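[1] just coords:
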């Protein structure tokens, strides 16, 4: 894992916090006033860590509490052995951090990539703690009719998932992702798409590659995509009451239209299945990582969403 003191030349100035409640050393950022009306929980995906949100944390923390966990096996969190690194485990870890360790309420979930399924899983367990969902280049699996068909079509066309399936079939997936310290930036640029390659400075590369110092530290980055092509335990049916509660929350999708991993022509209708009246904002200048390609625009949209949540709460 990345050393706790690492700031990457001041681009990551946030104080580290650690929790052991989930059975491993989990890093998280906790900025802003503890008595704020909302706690924003910013969840990253594959193959990133909290550094992805670096441009948004400080401005959001002026008025809100901002919690940014690193998933098990990423960033400044440990990569414990003997874990399966399946999505359900990451949901368990998030639950333990947010409920048992921090006991946060009135949560706005800010979700990217695998952060979408993980955050959705948390919301389904604790809808009473969730006040809204802001999604960007991710999916929210809420069991809507037709959702699986869209995800399957994305899997067949996406450059990222076509590579995952081919690499798993020919036995190179673990080799490539097991060397993520050398391959991570290529994966982000070429297979998922960053529209502004000029952001990829030596410091940036070091920030995203530093966790993956050897094969043992790459278990998380391997298992996120691998579980989609290797059969795992079947998911339990979703609770209809919990789904209805989550669908009743305010939601917004900000979609980088140049995404070659989660293709907008499938992700946008998948979101609208669950939230037909929620705003969907297209970001033509962004790829899979709007936090890198259009951080100012993403921040403005999130602040607009938060203002709407505040106004809606005041009206109720």
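    Yep, that arrived. Bear in mind the structure is a predicted one, so any value in this text is a computation, not a measurement.
[2] drop to CA atoms for contacts and neighbour counts, all remaining ones
    Will do.
[3] Is residue 15 in a helix, a strand, or coil?
    Following DSSP: H, G, I helix; E, B strand; the rest coil, we place residue 15 in the coil state.
[4] And the helices in this protein?
    54-60, 87-95, 115-125, 147-157, 159-170, 173-177, 180-186, 202-209, 219-226, 240-247, 264-274, 290-293, 295-315 (DSSP state H).
[5] to the chain's geometric centre, what's the distance from the last one?
    The reference is to helix 295-315. 19 Å (C-alpha atoms, centre = their mean, to the nearest Å).
[6] Just the buried residues of it, please?
    Of all the residues in helix 295-315, those buried under the rule 16 or more other C-alpha atoms under 10 Å are 295, 297, 298, 299, 301, 302, 305, 306, 309.
[7] rewinding a little: mind putting the helices of the chain into CSV with distance to residue 140?
    What follows is the helices of the chain, written out as CSV (distance: least, C-alpha to C-alpha, whole Å):
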stretch, distance to residue 140
helix 54-60, 22
helix 87-95, 13
helix 115-125, 5
helix 147-157, 10
helix 159-170, 18
helix 173-177, 25
helix 180-186, 25
helix 202-209, 25
helix 219-226, 16
helix 240-247, 10
helix 264-274, 7
helix 290-293, 18
helix 295-315, 17
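[8] for comparison:
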């Protein structure tokens, strides 16, 4: 098991984050953002390679592991972790950086690229849907709508009581473990996940990312009013962007790649053999794609 130098960093956004720090600060900076329900360890097999010639930061985002868990759904709207990201870069005196995000970390990376183009120099997305494409697919693609019904379950205010009844370990086996390659995870990592999920307030904080999101997930038999922004212009992502996509992802389907080139003019797409948790299910492919692209 690879261990990392974790630094506890207090940010002016009001949270303290544990941040894996690797590499020489004089080298080009790369910031890695994990998704649900993980931590900096999402990148455990990616960080060592990048750290050879980059300064690497991989925070445990707010609500996860032992980072701060502010109470209230309103503290997990996407603008909050975007602000954490910029504050983290400021803390290390980093102006422009390459931003890499997976899952929810990718959602934050898309938003940061759109809202902070002066700070995000290049963008790498790993199995995280573009906000426009994702919302459109939830209205127009029945398969993606069906695959995303878990989001409604995660927003259910009673889910924490259910987890308390069955225990964190059982919840791990009945949810996460079914969507990941357990053989590549290993017993040590399983223990780390359960420890992180068991931290006081962690489960609610992680689920609050879903509750705070404005994404609409219609029920399968519903015909809600279509969001107006889906039928108007959407701002382009101006940064050079690499999208790495694990084709075995059963939560985020390949429809997420359709029409992406119109929204991201400088786009490279690399498809790899992996499920949703690409950064550790196929870390060599992620590293190779990033290196081939010029990271």
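    Cool, got the structure. Predicted model, so just to flag it, every value in this text is computed and none were measured.
[9] What would you report as the TM-score here?
    The TM-score (TM-score structural alignment, normalised by the length of structure 2) is 0.82; 275 aligned residues with a C-alpha RMSD of 2.9 Å.
[10] Grab the most central residue of structure 2 for me.
    Nearest to the geometric centre of structure 2 sits residue 105, at 2.3 Å (C-alpha atoms, centre = their mean).
[11] Quick one: map that one onto structure 1.
    Superposed on structure 1 with TM-score structural alignment, residue 105 of structure 2 falls opposite residue 115.
[12] With residue 83 of structure 2 instead?
    Here residue 83 of structure 2 is matched to residue 92 in structure 1, going by TM-score structural alignment.
[13] quick one on the thing from earlier: what's the closest of the helices of structure 1 to residue 255 of structure 1?
    helix 264-274 (7.0 Å; C-alpha to C-alpha).
[14] circling back to that earlier point, in CSV: the buried residues of helix 295-315 of structure 1, plus distance to residue 22 of structure 1.
    Shown next, in CSV, are the buried residues of helix 295-315 of structure 1 (distance: C-alpha to C-alpha, whole Å):
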residue, distance to residue 22 of structure 1
295, 31
297, 35
298, 31
299, 30
301, 33
302, 29
305, 31
306, 30
309, 31
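[15] List the contacts of the spatially closest residue to residue 110 of structure 2 that is not a sequence neighbour.
    In this structure, residue 110 of structure 2 finds its nearest non-sequential neighbour in residue 130, 6.6 Å apart by C-alpha to C-alpha, 6 or more residues apart in numbering. Residue 130 of structure 2 makes contact with 107, 110, 256, 260 under the criterion C-alpha atoms under 8 Å, 6 or more residues apart in numbering.
[16] nearest to residue 157 of structure 1, of the buried residues of helix 295-315 of structure 1?
    For the buried residues of helix 295-315 of structure 1, the nearest to residue 157 of structure 1 is residue 298 (26.3 Å; C-alpha to C-alpha).
[17] The closest one maps to what in structure 2?
    Superposed on structure 2 with TM-score structural alignment, residue 298 of structure 1 falls opposite residue 286.
[18] Identify the residues contacting the closest residue to its match other than its chain neighbours.
    Leaving aside its chain neighbours, residue 286 of structure 2 sits nearest to residue 279 (6.3 Å; criterion: C-alpha to C-alpha, 6+ apart). Residues in contact with residue 279 of structure 2 (C-alpha under 8 Å, 6+ apart) are 42, 43, 45, 46, 102, 126, 286.
[19] Now for the aligned partner of residue 272 of structure 1 in structure 2, how many residues are close by?
    Mapped onto structure 2 by TM-score structural alignment, residue 272 of structure 1 lines up with residue 261. When neighbours are counted by other C-alpha atoms under 10 Å, residue 261 of structure 2 registers 14.
[20] got it, and the one 5 residues further on?
    For residue 266 of structure 2, the tally of surrounding residues (other C-alpha under 10 Å) stands at 14.
[21] Next, find the distance separating it from residue 31 of structure 2.
    20 Å (C-alpha to C-alpha, to the nearest Å).
[22] With residue 50 of structure 2 instead?
    As defined by C-alpha to C-alpha, residue 50 of structure 2 lies at a distance of 11 Å from residue 31 of structure 2.
[23] Common neighbours of those two, please.
    Residues touching both residue 50 of structure 2 and residue 31 by C-alpha under 8 Å, 6+ apart: residue 56.
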